[in-house]
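> Make a model of this:
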Amino acid sequence: MAVVRFQVAVLSAAFALCTAMSNPALAQKSYDNGASDTEIRIGNIMPYSGPASAYAVIGKAEEAYFNKVNAEGGVNGRKIKFISYDDAYSPPKTVEHARKLVESDNVLLIFGSLGTSTNGAIRKYMNEKKVPQLFVASGASKWNDPKNFPWTMGWQPSYASEAKIYAKYILKEKPDGKIGVLYQNDDFGKDYLRGLKDGLGDKASMIVMEEPYDTSEPAIDEHVVKLKAAGADVFISITTPKFAAQAIKKAAEINWHPMHIISNVSASVGGVIEPAGFEISQGILSASYTKDGSDPQWNADEGMKRFYNFIAQFDPKANKLDAGVVFGYAAAQTMVKVLQMCGDNLTRDNIMKQAASLKDFAPDTLLPGIKINTAPDNFAPIEQLQMMRFKGKTWELFGEIISSDLGH
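Presented below is the predicted three-dimensional model:
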C-alpha cells in the first residue's frame, strides 16, 4: 500500500508539474514594484487647480471607476490603489510628482496624466526608469513614438489628426474662407496648428492670422478682437475649456459670427458650452470620438446605461454633461482591460506588451464604430473622429466616421 501511495504521489506531482509547465500563468506570478497578490498601485498627475482645472473631473472619474472595479472584486483579485497628485498644470510640479510616485510611492505605472507640456516634462525620466507612462491624456502626436520612447503611449486621437479633419471640412464647405487661429502657446497649440497647415496643404495661405495666448493670461478677449479685425470668417479656437468659453462669449459680445470650430478637448457641454451660454453657442463645430452624456439619443445605448449606472453609484457628484467624465470613464476602462490581459504577470514590461496588443476594444462611452487598436509599432489607440455641430443643448453628429489617415 505504501508503494502504491508513493506512486500516486509521484504521478500527482508529475501531473502538477506538467500542468504548470503547459500553463505559465499557473506556474508563477511575476511582479515589479507596485504589484502584489493583493494590490496594483497606479500613479496619476492631474490639474486639480490652476488654469486647466476644468479637467480635474477626469481624475475624479478615473478614481471612481477604479473604486467600482474594487467593489466588484478588483482585477484578477487585486485591488487598485490609485494615487493622484495635483500639478496645477505646471511642468516642474509634474516632474516632482512623477519622481515621488515612482521612487517613494512605488507605483507600477503612471496612467492618464493630463497635459502636453506636463507629460513632455516627464517622458525622458519615465523611459529612463522603464516605468510605463500609459494612456497620456493629451493628443500630442509625439506620444506615438515607440521606437524612441517605448514606455510612453497616448490614448485619444492626436491633435494633428483632428486638425487635418477640420482642414478637410473647411476646404469643402468654405474654400474661400479666411481663417483666424487662436492657439495656446505651447506644444498642445502648436501641434494643432501644424496639423491644420498640413491638412490645408497649398491652401495654408487661407490662414490670415495666428494668434497665440498664454495660460497665465486671465482672459483672451483682446486676441478674439484682433482675429475679427483681421477679417477672419473662420475662427478656430485651439484652447483649453476656460479660454474656449471666454472666446465663445467674446465673439458674441463683439457681434462676430464666423464659422467657429473648437478643439475636441473643449467640446464639453457641461464644462464649456453651458458656462458660455447655449444661445450663443448654436452652430459651433467640433469633432468627437466619444458619446455625449447630455444627448438623449444614447439613453437606450447599453454602454451608456452602464455609464449612467456608474455615475449614480460611484460618482454621484459628477456632471454627466461634462465630456471629461465620459473621457475618464473610457480611459480607466482601457487601463483595466490591459491589467486584465496581464493576468498574473504584472511586470512593467508585460504592461507595455499588453497595452501594445489591444484589438478592437470598445469602451462603453466611445462612439459606435470607433475602436481601440494598438501594435508594437503603433502607440496611437484611437485614430477616428466624427464631425459634430452644436444645436439646442446637445451636439449633433453628422457625416461619416473619419479616419485620421487622410492621405487618400
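> CA atoms for contacts and neighbours, from now on please.
Fine.
> how about the helices in the stretch 201-350 of the chain?
Using DSSP state H, counting those that start in this stretch, the helices of the stretch 201-350 of the chain run over residues 221-229, 241-253, 274-276, 302-314, 323-342, 348-355.
> Can you tell me which of the ones you listed is packed in deepest?
Among these, helix 323-342 has the highest mean neighbour count (mean count of other Cα atoms under 10 Å), at a mean of 22.
> who does it touch, helix- and strand-wise?
Under the contact criterion of 3 or more Cα pairs under 8 Å, 6 or more residues apart in numbering; DSSP states H and E, helix 323-342 touches helix 56-71, helix 348-355.
> any chance of those in CSV, with distance to Tyr48 too?
Shown next, in CSV, are the helices and strands packed on helix 323-342 (distance: least, Cα to Cα, whole Å):
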stretch, distance to Tyr48
helix 56-71, 5
helix 348-355, 27
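> To compare against the first, here's the next sequence to fold:
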Amino acid sequence: MSQTEIRLGMSNAMSGPVAAVCLPASEGAKAWLAKVNEEGGVHGRKVTVDVLDDGYEAPRAAANVRDLTHKGIFAMFGGCGTVSAAAIATALKGSDVPYLFPYAALPDLVEPVQPNVFSLLPLYRDQIFTAIDHLVTKAPGTVYTVTSQIPGYESTVSGAEAGVKSAGGTLLSSALLPATNAPAEQEAAKAGQHNVDYLAMTVLAPDAARMLNGMAKSHDLPAKAILSSAPLAAQSFAAALSAEAAQLLKTLSPTVPPSDPAAQECVDALRKHSPDTKPDALALFGCAGAQVLIAALQAAGDEPTRSKLTGALEEMNGAQVSSLLPTVSFNAEDHVGLDSMFLLTLDSAQQYTVEETVPLQTAP
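Okay, the predicted model is just below:
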C-alpha cells in the first residue's frame, strides 16, 4: 500500500473447466472498483487489483499467492471455486494477509475461524439444510438429495439429510455426482424411479441442467419442488432449463437477481467497465464483495492497516453495505457474513424473482 494506492491480489479461474462460470466474479469486482476509483477512491487512494489465472488448479493458486504477496499486496480478495480457495487459505495460514470473500462455501475456510479469512457465502451445508427445512416443513413429503463431489461435500450431504429430518420429510436416497464428467443423464433415470415429492440439489449448474432436463423428458420431475443452494441461482442455468423444471425451482441466492431494481448500480457499473460481461449471479456476487470491501476500507480510516481492515469487518453488525445482499454481520467468532439469503423462483419468462428473504439456519 502507498499514499495513492491500495493494491489487492486475486487468483481466479480465467482458463480451464470452470472459467466460464468463475471469470464473471472477477469482472464484477473490478467493475465496482473502477467506479469507486472514478469517484475518488477510498480516502484518496485508488483501489487496484492484480488478477492471476489459476485454471482452477490448487498448485497454481498457491503459486499465485506467493507471487502476489511477494509484490506486497494489501489483501487477497475474491476469486471463485472451492479447489482454489482451499489452496489460497492454506498458503496464507499463519500470515496477516487478509483473504476476503471468495465464491466458495468450503467449511475449512471458516471452521474453525481463521483470523484473516472472511467469507460472504454461507456453507452449502447450511444452505441446503435451510432450503429443505424451510420448504418441506410446509408440505412434508419424500425427498431425494443429490450433491456434487466438490471439496467439503460430506458436510453438504449431512446438512441435506438433517434438513429432511428436521422438516418431517422422508429421505428416500442421497446420491453423489462426480465433479467432472458427471453421468447426469444416468442419475436422472435413477432419481426418476423414486417418484419423489422434492429433489434437493447442491450440484454444479451444467450437471443440474442436464439431469433436470432428462427427468423432464421422461416425465419424472418431483411432484412438489426442486430445492437448491446458490449454484443454481445463475440466469445462464435458468436459460438452459426446460419449462417444466423451471416452474418447480426454488433456490437460495446470496444476491438479488440482475433484473431486480436493487441490482441496478452494479449492472450499470458492469455495462460501463466490463460491457462484455453479463450481469449474472457470479458477476453480481463479485460486485457485492467489492462493495463490502470498500465499506470496510472506509471504516478502517485514513491510514488503513491489515489489522484495522479485519477489525472493521468484525465490527459490521447487520450492516446494509450492498443493495445486492441481505444485511452483513461478522464478529470475532463468526467470519461468515450472511445470516440470511434470498429465495428465488422463476417467472413465466424464466427470469429469477425474489420470493422472500430466508434466515439461514446452522445444520446440526
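> Figure out which of the helices and strands packed on helix 323-342 of the first structure is closest to Val336 of the first structure.
helix 56-71 (8.3 Å; Cα to Cα).
> What is the mean deviation of that closest one from its aligned residues in the second structure?
On superposition with the second structure, the mean distance recorded for helix 56-71 of the first structure (mean Cα distance after the TM-score superposition for the first structure) is 1.2 Å.
> what does that helix rub up against?
With Cα atoms under 8 Å, 6 or more residues apart in numbering as the test, helix 56-71 of the first structure has contacts from 44, 46-49, 75, 78-80, 82, 84, 310, 314-315, 318, 324-325, 327-329, 331-333.
> With stretch 187-197 of the first structure instead?
By Cα under 8 Å, 6+ apart, the surrounding residues in contact with stretch 187-197 of the first structure are 115-117, 138-141, 159-164, 166-167, 181, 183-184, 204, 238-239.
> Could you give me the ChimeraX syntax to select whichever of the residues you listed are buried?
The ChimeraX command for the buried members of these (criterion: 16 or more other Cα atoms under 10 Å) is given here:
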select :115,116,117,138,139,140,141,159,160,161,162,163,164,166,167,181,183,184,238,239
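> Which of the contacts of stretch 187-197 of the first structure fall in strands?
Mapping the contacts of stretch 187-197 of the first structure onto strands (DSSP state E) picks out Val181, Tyr183, Gln184, Ile238.
> Turn these into JSON lines, including distance to Leu285 of the first structure.
Output for these, formatted as JSON lines (distance: Cα to Cα, whole Å):
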{"residue": "Val181", "distance to Leu285 of the first structure": "14"}
{"residue": "Tyr183", "distance to Leu285 of the first structure": "16"}
{"residue": "Gln184", "distance to Leu285 of the first structure": "19"}
{"residue": "Ile238", "distance to Leu285 of the first structure": "12"}
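> In what element of secondary structure is Gly189 of the first structure found?
Gly189 of the first structure is part of helix 187-200 when elements are defined by DSSP states H and E.
> For Val143 of the second structure, which three-state class applies?
For Val143 of the second structure, the assignment made with DSSP: H, G, I helix; E, B strand; the rest coil gives strand.
> For it, which residues are in contact?
Val164, Gly169, Thr170, Leu171, Leu172, Ser173, Val196, Asp197, Tyr198, Leu199, Ala200.
> And the aligned partner of Trp395 of the first structure in the second structure, how far from Met76 of the second structure?
When the second structure is aligned by TM-score structural alignment, Trp395 of the first structure is paired with Tyr352. Tyr352 of the second structure is 31 Å from Met76 of the second structure, where distance means Cα to Cα, to the nearest Å.
> if you count what's nearby, which of those two comes out ahead?
Taking neighbours as other Cα atoms under 10 Å, Tyr352 of the second structure and Met76 compare with Met76 leading, 28 against 25.
> That one falls within a helix, correct?
No: counting by three-state DSSP, Met76 of the second structure is not part of a helix but strand.
> What residue in the first structure is paired with it?
Match for Met76 of the second structure (TM-score structural alignment): Ile110.
> list the contacts for its match?
For Ile110 of the first structure, the contact set (Cα under 8 Å, 6+ apart) comprises Ile42, Gly43, Asn44, Ala98, Leu101, Val131, Pro132, Gln133, Leu134.
> what's the most distant pair in those?
So, the contacts of Ile110 of the first structure by Cα to Cα: farthest apart are Leu101 and Leu134, at 14.0 Å.
> any idea which helix or strand carries the residue mapped onto Lys100 of the first structure from the second structure?
Mapped onto the second structure by TM-score structural alignment, Lys100 of the first structure lines up with Asp67. Here Asp67 of the second structure, judged by DSSP H and E, is contained in helix 58-70.
> Tell me which other helices or strands that helix touches.
strand 5-12, strand 46-53, helix 82-92.
> right, so those: which one is the most enclosed?
Greatest average neighbour count among those goes to strand 5-12 (a mean of 23), per mean count of other Cα under 10 Å.
> starting at the chain centroid, how far to that strand?
19 Å (Cα atoms, centre = their mean, to the nearest Å).
> Where in the first structure does that strand fall?
With TM-score structural alignment as the criterion, strand 5-12 of the second structure aligns to 39-46.
> That stretch vs the second structure, average distance?
Stretch 39-46 of the first structure differs from its equivalent in the second structure by a mean of 1.2 Å after superposition (mean Cα distance after the TM-score superposition for the first structure).
> And Gln193 of the second structure, what's its match in the first structure?
In the first structure, Gln193 of the second structure lines up with Ala229, judged by TM-score structural alignment.
> Ok, Ala238 of the second structure next?
Ala238 of the second structure maps onto Ile273 in the first structure, by TM-score structural alignment.
> give the contact list for that match.
Here Ile273 of the first structure is in contact with Ala245, Ala267, Ser281 (criterion: Cα under 8 Å, 6+ apart).
> for Ile254 of the first structure, same thing?
Val225.
> That one -> the second structure?
Per TM-score structural alignment, Ile254 of the first structure is aligned with Ser218.
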